[in-house]
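K.L.:
Provided below are the primary sequence and the corresponding predicted coordinates.
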Amino acid sequence: MALSSLVGTTIEWYDYFIYGSAAVLVFGPQFFPGTDPIASTLAAFATFAVGFLARPIGGIVMGHFGDRVGRKSMLIISMLLMGGATVAIGLLPNYAAIGVAAPVLLVLLRLVQGFGVGGEWGGAVLMSVEHAPQGRRTFFGSFPQMGLPAGIIFANLIFIFVVNSVSPDAFAAWGWRVPFLLSAALIVFGFILRFKITESPTFTDVKNTGAVEKQPLKTLVTGHYRPLLLASAASVAAPALGYLILVYMLSYGTTVLKLSQSTMLWLIIGGAIVWLIMIGVSAHTADRLGRKKVFLAGSLLVAAWALPFFALVDTGSPILILLAFAVGTSAIAMMAGPQAALVAALFPPAIRYSGSSVAYQVGSIIGGAFAPMIATALFAATGTSVLIAAYMAALGLLSFIALLFLKEDTTVARTNTLSEFA
């Protein structure tokens, strides 16, 4: 079950992150042509951010049906939505072909992507956590978390292959579409994989005992608002630093530091490999030492590493940039490893899909949606990365403080069929 979640989320995050790479490398001139490259880049980043706006809606809608109908069906639907939108982007005519309709359709397809991934995370982590043996739920819950860096690695490897296989003109004309069209084959594979999995035993117990919540979102907001708000705030720092590395740094490295696209993509892959490995390490550690302790250490590292991170990046040395990325992604992993089990344990089974999804997606919006845009604007205004580092450090401290006040909802211990959650 954990391996199935890893493969499924890898495919979904591949779909999501090839958009980020394309937003940096090609979407500006293709869909937002103009004389000012900064304005064009900001417009492309804005469409990237639009996907985040749909994520909480997807989390709410799929969370509702995931709590009422089941986890498995929502995972299948989220994959079909995500993959279908990704393939459609690969077929979308550019601005030169259809004018203003091109960016409008691009935004609409990005919204569909965001809606799909919004419902993905809650279902994937719950299927892993709720199938896991006692004492190993943090580690098993980390498998869908590993899908995020795995998707990054896969997406960037595909982009590197395409960039180095065709001429720059061919890449701009049609080569950038190849990674998107490849998603068609991945959808088929992912659909078969998810169709074969069994429903969560926790949801099955809820259904068999007649405890299905008719209005899970209402119950969540009225009866569990404190853990919801704190879990959302605690989930801010990881996506903020993650998207600065994945999206902003690709643009910054190629335009400001004058490094090649391939060099920056390889550096991001290097950071993602560390990220993937450290998620498993941090989850295993959290099963032994406690989820909250490991998460707190990760958020502190985000705050402490902000200034050194940008100082190392600004040297322009690939080795030092890789070091900056490796430590940064390790900090993200220290939060991501225990996050699934920690957040799931905050909510009783009947509203767990809704609670987990909304908390994660709200944190992703606040932290990740606008981070590339904010960083681009701050650098354009000041010419330095100091304010970007201060912004990053502040978000790390926000997550740290929120987690300090976060305590498990006491109703979980009474109603949770998986009573190991603590």
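P.N.:
In hand now; what should we look at?
K.L.:
drop to CA atoms for contacts and neighbour counts, all remaining ones
P.N.:
Fine.
K.L.:
ok, then the element right after whatever helix or strand residue 192 lives in?
P.N.:
Assigned by DSSP states H and E, residue 192 belongs to helix 183-195. Per DSSP H and E, the first helix or strand lying C-terminal to helix 183-195 is helix 201-208.
K.L.:
So which elements touch that following helix?
P.N.:
Where contact means 3 or more CA pairs under 8 Å, 6 or more residues apart in numbering; DSSP states H and E, helix 201-208 is packed against helix 101-131.
K.L.:
roughly how far out does the helix or strand that the helix it packs on is followed by sit from the chain middle?
P.N.:
Moving toward the C-terminus from helix 101-131, the first helix or strand encountered (DSSP H and E) is helix 137-141. Its chain's C-alpha centre and that of helix 137-141 lie 18 Å apart, by CA atoms, centre = their mean, to the nearest Å.
K.L.:
Which elements pack onto helix 137-141?
P.N.:
Checking 3+ CA pairs under 8 Å, 6+ apart, helix 137-141 ends up next to helix 101-131, helix 261-289, helix 318-344.
K.L.:
who wins for proximity to residue 250 among the ones you listed?
P.N.:
Closest to residue 250 of the helices and strands packed on helix 137-141 is helix 261-289 (CA to CA; 5.9 Å).
K.L.:
the inter-axis angle of the closest one versus helix 318-344?
P.N.:
40 degrees (axes from the mean of the first three to the mean of the last three CA atoms, to 10 degrees).
K.L.:
Would you mark the buried spots in helix 261-289?
P.N.:
261-262, 264-287 (16 or more other CA atoms under 10 Å).
K.L.:
Second structure follows, compare the two:
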Amino acid sequence: MSSTVRQYPPGSAHEAGHSDVAPGEIAVGVVIGRASEYFDFFVFGIACVVVFPQVFFPFESPLNGTLWSFVIFSFAFICRPFGTAIFMAVQRRWGRGAKLTMALFMLGTATAGMAFLPSYETLGPAAILLLAIFRCLQGIALGGSWDGLPSLLSLNAPADRRGWYAMLGQLGAPVGFMLAGAIFLYLLSTLASEDLVEWGWRYPFFVAFAINVVALFARLRLVLTEEYTRLLEERELAPIRVSEVIDEQAYNVFIGAFAALASYALFHLVTIFPLSWINLHGERPLASVLTVQIIGAALSFVATIASGWVADHFGRRNTLAALAGLIGLFALSAPWLLGGGTAGENLFILCGFVLLGLSYGQASGTVTSNFSMYFRYTGAALTADIAWLFGAAFAPLVALGLSMKFGLIASSLYLISGAVCTLVALKINRLIETN
């Protein structure tokens, strides 16, 4: 297939689209899909801190058990681009419905499989191997669950409200964390530690499976209708080979991924990392930390909504650049806040969640408009995969490992590097556009 960029005159049928589908309807599908995905990831991430060191790594120290759990945590992000490549081929051959059904069935199976896993004491090293395999399957499935709705939402949003509609899909992140955190908070508050490690930790994974089933039918109901099919065709949002995107548009993929790096790095440094740091230092009950984080997620929800208004008034890229600078300044406070007792820890978490909402609310697709229509469907999916891989996959592992060895200044430097990458990528993108 030719990679020629197709241009249409303003106001043409292809430019405006024939299908009478409101952006709000598309947003519903985006929010449902993203909330279910984030819930899965937060359940696994919280479990890496709360129970996995005891269940799968009882032969290691608490620190090493947590670090090994974070290694397995990263596998899903490593496998995600491969899932995109595999399932784009599935969609080209069998269609969107088959692709989405297969991907979410795989995601649900992997998640439920974790719930039934025997512990290390029962199965030995095979238990760790199975956990790693299921985690890889989660990543492949999430890569395959791309439905094109975020790109469709961006293309059909009013020109003066693109920041507002861009943030709608990002609301799935705080919603997913609030749900996952609330379930673990309930378990921590009601079960003895022995019961939690023995069987209680499995419950959130069963819930994740049920949510995936609901999300599957909700998304299929949207993406398989005649109106959505016609709209996707009018916008030329069709899957192409990942290799073709890399050959022709690698610079756009990497600029898009690095432009969002500050937000993605912050993502796990205010959710999973503080939980692990405070837990290993034994300064306060995990239930207390989760309570503050759930409040922070609620603030992040409000901040994500606010990001839409800010971006529409000041520009999405200006907003992302300004917030990258604020994230860099926030990173400098990490050693004093996280090392400053309960009050400092709470302030770090709450301020971090607010910044996360403001920045992550506009991190999706900020520069994917650089892709022509021909490349956008696959290019947007691959850009998100690379952003997650570089920005978030290793954040808990690197931040915890380096901070335990060199102090919290190491986590500050990690986050500052993400902010610098975002600013450089946005600057390069602006230079490309002006030339």
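P.N.:
Structure received. It should be emphasised that the depicted structure is a prediction, and the values quoted were computed from it without experimental measurement.
K.L.:
quick revisit: now the helices and strands packed on helix 137-141 of the first structure in CSV, please, with extra columns for distance to residue 40 of the first structure.
P.N.:
Converted to CSV, these look like this (distance: least, CA to CA, whole Å):
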stretch, distance to residue 40 of the first structure
helix 101-131, 12
helix 261-289, 18
helix 318-344, 26
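K.L.:
which one of those helices lies closest to residue 153 of the first structure?
P.N.:
Ranking these by proximity to residue 153 of the first structure (CA to CA) places helix 261-289 first, at 5.2 Å.
K.L.:
Where does that closest one end up in the second structure?
P.N.:
Under TM-score structural alignment, the match for helix 261-289 of the first structure in the second structure covers residues 286-314.
K.L.:
for that stretch, the distance to its chain's centre please.
P.N.:
Chain-centre distance of stretch 286-314 of the second structure: 15 Å, with CA atoms, centre = their mean.
K.L.:
Equivalent analysis for stretch 368-376 of the second structure, please.
P.N.:
On CA atoms, centre = their mean, the centre of stretch 368-376 of the second structure falls 21 Å from the chain's centre.
K.L.:
what's it in contact with?
P.N.:
Under the contact criterion CA atoms under 8 Å, 6 or more residues apart in numbering, stretch 368-376 of the second structure has outside partners 3, 5-6, 151, 235-238, 240, 245, 249, 252-253, 256, 379-380, 383.
K.L.:
Would you list the buried entries among the residues you listed?
P.N.:
Using 16+ other CA under 10 Å as the burial test, the contacts of stretch 368-376 of the second structure include 151, 235-238, 240, 245, 249, 252-253, 256, 379-380, 383 as buried.
K.L.:
Let me know the closest of those to residue 51 of the second structure.
P.N.:
Taking those together and measuring to residue 51 of the second structure by CA to CA, the closest member is residue 383, at 32.5 Å.
K.L.:
Counterpart of the closest one over in the first structure?
P.N.:
Using TM-score structural alignment, residue 383 of the second structure pairs with residue 359 in the first structure.
K.L.:
rewinding a little: give the aligned range of the helix holding residue 192 of the first structure in the second structure.
P.N.:
The aligned range for helix 183-195 of the first structure is 208-220, by TM-score structural alignment.
K.L.:
Now do the buried residues in that stretch.
P.N.:
208, 209, 210, 211, 212, 213, 215, 216, 219, 220.
K.L.:
Just send the residues you listed back as TSV, with distance to residue 276 of the second structure too.
P.N.:
What follows is these, written out as TSV (distance: CA to CA, whole Å):
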residue	distance to residue 276 of the second structure
208	22
209	25
210	27
211	26
212	27
213	30
215	30
216	32
219	34
220	37
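K.L.:
next structured bit after the helix or strand that contains residue 263 of the second structure?
P.N.:
Using DSSP H and E, the element containing residue 263 of the second structure is helix 261-269. Later in the chain than helix 261-269 of the second structure, the nearest helix or strand by DSSP H and E is helix 272-281.
K.L.:
That following helix vs the first structure, average distance?
P.N.:
By mean CA distance after the TM-score superposition for the first structure, the fitted helix 272-281 of the second structure averages 1.2 Å away from its aligned residues in the first structure.
K.L.:
ok so, going back, could you work out which of the helices and strands packed on helix 137-141 of the first structure reaches nearest to residue 149 of the first structure?
P.N.:
Closest to residue 149 of the first structure of those, according to CA to CA: helix 261-289, at 5.0 Å.
K.L.:
which is the next helix or strand following that closest one?
P.N.:
Heading C-terminal from helix 261-289 of the first structure (DSSP H and E), you reach helix 291-313.
K.L.:
Touching that next one from outside, list them.
P.N.:
Residues outside helix 291-313 of the first structure that contact it (CA under 8 Å, 6+ apart) are 138, 237-238, 241, 282-283, 285-286, 320-321, 323-325, 327-328, 330-336, 338-339, 342, 385-386, 389-390, 392-397, 399-400, 403-404.
K.L.:
Now do that helix against helix 318-344, angle only.
P.N.:
Relative orientation of helix 291-313 of the first structure versus helix 318-344 (the same axes, to 10 degrees): 160 degrees.
K.L.:
returning to what we had before: same list, the buried ones among the contacts of stretch 368-376 of the second structure, but as JSON lines with secondary structure and distance to residue 57 of the second structure please.
P.N.:
Putting these into JSON lines (DSSP: H, G, I helix; E, B strand; the rest coil; distance: CA to CA, whole Å) gives the following:
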{"residue": "151", "secondary structure": "helix", "distance to residue 57 of the second structure": "41"}
{"residue": "235", "secondary structure": "coil", "distance to residue 57 of the second structure": "49"}
{"residue": "236", "secondary structure": "coil", "distance to residue 57 of the second structure": "48"}
{"residue": "237", "secondary structure": "coil", "distance to residue 57 of the second structure": "45"}
{"residue": "238", "secondary structure": "coil", "distance to residue 57 of the second structure": "44"}
{"residue": "240", "secondary structure": "coil", "distance to residue 57 of the second structure": "42"}
{"residue": "245", "secondary structure": "helix", "distance to residue 57 of the second structure": "40"}
{"residue": "249", "secondary structure": "helix", "distance to residue 57 of the second structure": "42"}
{"residue": "252", "secondary structure": "helix", "distance to residue 57 of the second structure": "41"}
{"residue": "253", "secondary structure": "helix", "distance to residue 57 of the second structure": "37"}
{"residue": "256", "secondary structure": "helix", "distance to residue 57 of the second structure": "37"}
{"residue": "379", "secondary structure": "helix", "distance to residue 57 of the second structure": "38"}
{"residue": "380", "secondary structure": "helix", "distance to residue 57 of the second structure": "37"}
{"residue": "383", "secondary structure": "helix", "distance to residue 57 of the second structure": "34"}
